[in-house]
Structures are given as C-alpha cells and as structure tokens.
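Novice: Provide a 3D model corresponding to the input given below.
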Amino acid sequence: MAGATIVVTGANRGIGLAFVTEALARGAAKVYAGVRDTSTVTPELAASGAEIVQLEVTSADDVAAAARTCADATVLINNAGLHAQDRLVKCSDVDAARREMEVNYFAPLLATRAFAPVIAANGGGSIVNVLSVAAIAPTAFMGGYSPSKAAALYLGGIARAELEPDGITVTSLIVGSVDTQMAAHVDGHKEDPRTIAVAGLRAMQRGDWTTDTDRMAFESRARLALDPVRYERGLGKLLFVDSLSTKA
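Specialist: The predicted model follows:
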C-alpha cells in the first residue's frame, strides 16, 4: 500500500469508511473519500485524514469531476451500493430494481471508464469492486439487488481482460453479512466492516480476480458448489420468513 493513491466511493460509513481508515493505516500516500453529499460527512470520516470529494456515483458530471480532481489516483474502490429491500417481480416499487442497477452496476462501470485512463497514466494500479454473496446465486429475498451485483461481477471480469494491457488489475469482492446500515434489518452475526477492508486490500495486493472476504461468503460458496438447487431453494424460502437472521 505504500505510496498508493486511493479513491473510495461510498466512503461516509460502513465498508467504505473501513477501506479509508485501513488504507491510511497501511501506508497509502493519499485517500480520496467520495461522498454523495459533502455537507453530511460523518465525524469519523472527517477525522480520518482522507481528502473529501463530492461523488454521487450515478452522476456523470460528478464522476468526471472526481477523475480530474483525483488525477494522481492509482487505485479505485467501487464500494457505493444500494439495496432497496424490495421484491423483483412482486414489487411495491417498480423503479427500485432500476435504481439498484444504476448504483450497483452502471455506477461502477461509469467510474471504471473514467478512472482507468487516470490509473494507466500513473503507471497502472488496481480497481476493486465490492460485491456480495448475492452476486454468485439468485438471491430471491434481495430482489433487484442480486441481479445488479451479478451484473457487476461480470463487469469485473470483462474490465479485467480489457485493462490488463494497461497494467490495471481488477478484483471482485464477494461479501457476506456485514455490520452496516444496509444490513441493520438482519439479526445475528455480522462481520466488522474493517474485516472486509483488510481482506479486500490483501486480495488487491495479491492480484486476486475474485475473493470471498468472510466466513459467510466462504460457507455460501461451499453450499452452492455442493448442491446448487438446494442452496437456491433455501434462499427462496427466506422470502416468507418474518425476519432475517444469520447463523452465529
């Protein structure tokens, strides 16, 4: 990490904030913390030592401006995400899935297109996409979120092939349940966001293509490999429970 200049989207709290603090702790030269609204920066982020950047990830103008501001970037961490907590077909909000696709797929694509030339001009580096176990199997109770993360997983693979000649690696992180605002409705064991950041930065340094970052991700991958149909049926049954809970 020594000497790296890192851009983190969705940096105000949760996993994004953890990436900011962990990168600085590991010797990054500079971290740009992208936030949707600079007037709502959390005290934790303000005290981190990161440089705050206005970055609404679905705004082409914001992304282009950030690429100019962060002209010394060597790493992009696409962390910003949206989980609308709605169903896909039997939904209460017909636009929810579109918003999830905009934030979780099109926004990382937009940022990758904007920052790849910047990173290449600075001698190469890395792009890290923060995904979910919902990317590796149809996760019925996560509605439009699961398809959007699956699309982002494929984005990572295609971007990796295109950007390899420019000296840019692309790492996709498969993340389980984490103790963040997004997972506030889930009971049971949830990972510390910093655990995800540590695993993600290590995976990036190794040049991993895809990495399972935590226990839930590993176990989900194993159950899916052992019996895909049973695993998907189990996810489907979670549509009809009163509350969601992880295993301890």
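Novice: could you use CA atoms for every contact and neighbour count after this?
Specialist: OK.
Novice: make sure residue 173 is indeed in a strand.
Specialist: Yes. Assessed with DSSP: H, G, I helix; E, B strand; the rest coil, residue 173 lies in a strand.
Novice: need the contact list for it.
Specialist: By CA atoms under 8 Å, 6 or more residues apart in numbering, the contact list for residue 173 reads 128, 129, 130, 131, 132, 200, 210, 211, 212, 213.
Novice: one more to put side by side:
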Amino acid sequence: MDIDGSVALVTGANRGLGLHIARELLSRGAAVYATARDPRTVDLPGATVLPLDVTDPVSIESAAAAAGDVNLLVNNAGVATFSNLVTGDLDDIRLEMDTHFYGTLRMIRAFAPILAGNGGGAIVNVLSALSWITFLDTTSYCAAKAAQWSLTNGVRLELAEQGTQVTAVHLGAADTDMIARWDLPKLPPAFVATAVADGIARGDLEVLVDDTATGAKAALAADVRVVYPQLP
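Specialist: Next up, the predicted model:
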C-alpha cells in the first residue's frame, strides 16, 4: 500500500507505539486521525484528533462517521493489567479481552465498509510476541493477544475479496509506559513504527519486528516442555 496520500486512523495515538506510528505515517505523507479516549492527551501537530474508546460501541460509531475517508486503519490501542487467569480479577481479564479482541473486532466491523468504499485499503493490528508465548503474571494479556491474532487471521480471509490488506505486527518489548515496570531489553518505539510503516508499504501480511517475535513464532512448533521448562 502506498502510504503517501493515504488517510490513516490510529487508535491509542496519545502515547507509546500509537503516537510513534501516527508520527511515522505523517512523515510519509499520510493524513492521520490520531485517536484516544481523552483527545486532550494527543499532542501531534498535523494530525486530526478524534475521541475514541475502543470498548465503547457508540464512540466507535462516532469515529467512523467522522472519518469516512479512511483507507488505513491501525488498531494499536491496548491495556495490560498484569493479571493471571486463575487468580486474577475477572474485571481486569474482561478489560483486556474487551480491548484487544472485541475492541479490534468492533473497529474492523465499523471500518470495513469504509475501507471497501475507498478502494480496499489496509488494516494493521498491533499484536505481540505474547500472542504465541505466555509468561506468569501476564497470562491474561497473553490470552487476549492470542485471541487477537486468531481474529486477525480470520478477518484477513473475510476481507480478501474486498481487497483489504490485513497485517499483523508482532514484537517483544518496546520502551513504552505499558511495560515501564519491567527491567528487560526494550525496542525504541520509533524503530517499531518504522518497521510497521515499511511492512505496510511492502504489503506484508505479517511483520516480525525483532528476534523475540521470530523466536516466539518458531516455538509454536516445539514441544511444550521445551518452551516452558518450568513445567513438571
């Protein structure tokens, strides 16, 4: 897809990866709707700011009505509650699933007809290496990201006939507020944004940003006890 001259909408564009992706798209000649639950938190000169909460169907309908010229949808909005599935608060687990799975699905359902009317366009879902591998204290997030990955594969098939490119982006840790509590190597968000934009431009259906993502995908074919040596 040619980014120059495209019209993009980026969810969660007030900080982290969303802000950097929106900025990168602007630098490549796209018009950008930068969205966030609180539009006052978006500071991105050149972008059109819209309020959007991906867990609120009414908010999504309003954004779709205001952005009928979109041909590139970037589903980036996310949340991490650092909950475990068995002992974690069910409200936290529901929030992660509602944001990553149902929020992404709601956005795609709202914008798929718009993309079709504008020539097909593209959808980018920002996923994670944790779509494929799980760690304690974040098992709820991993489950939500795994569901979002399956969703991505499904809508890619469903939207192929209308000519919509659907790209999944997987990465390890990026240096954002979401994982500030974790002491581990982190990718610069600008590096991730460049990889995302390059993938869109090439027409990639999957972007593996780093070795962590590549290794996590490869581990799907490994024996479970090799991937999780802590198991008895």
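Novice: picking up where we left off before, please tabulate the contacts of residue 173 of the first structure in TSV, including the columns neighbour count.
Specialist: Below are the contacts of residue 173 of the first structure laid out as TSV (neighbours: other CA atoms under 10 Å):
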residue	neighbour count
128	26
129	26
130	25
131	28
132	23
200	27
210	20
211	19
212	23
213	25
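Novice: now do the strands in the second structure.
Specialist: 7-10, 31-36, 48-51, 72-75, 122-126, 165-170, 206-208 (DSSP state E).
Novice: matching residues in the first structure for the fourth one?
Specialist: To tie it back to what came earlier, the one meant is strand 72-75 of the second structure. Here strand 72-75 of the second structure aligns to the first structure at residues 75-78, judged by TM-score structural alignment.
Novice: who's in contact with stretch 133-147 of the first structure?
Specialist: 82-89, 96-98, 100-101, 104, 148-153, 174-176, 217, 220-221, 224, 232, 235-236, 238-239.
Novice: right, I mislabeled it, should have said stretch 208-220 of the second structure
Specialist: Under CA under 8 Å, 6+ apart, the answer for stretch 208-220 of the second structure is 128, 129, 130, 132, 133, 169, 170, 171, 172, 192, 195, 227.
Novice: how about the last one, what's its match in the first structure?
Specialist: It refers to residue 227 of the second structure. Under TM-score structural alignment, residue 227 of the second structure pairs with residue 231 in the first structure.
Novice: could you do the fifth one as well?
Specialist: Aligning on TM-score structural alignment places residue 133 of the second structure opposite residue 137 in the first structure.
Novice: from residue 183 of the first structure, how far off is that match?
Specialist: 19 Å (CA to CA, to the nearest Å).
Novice: out of these two, which sits in the busier spot?
Specialist: residue 137 (18 against 13; other CA atoms under 10 Å).
Novice: report the longest helix in the second structure, please.
Specialist: helix 139-159 (DSSP state H).
Novice: to what extent does it diverge from the first structure after superposition?
Specialist: By mean CA distance after the TM-score superposition for the first structure, the fitted helix 139-159 of the second structure averages 0.7 Å away from its aligned residues in the first structure.
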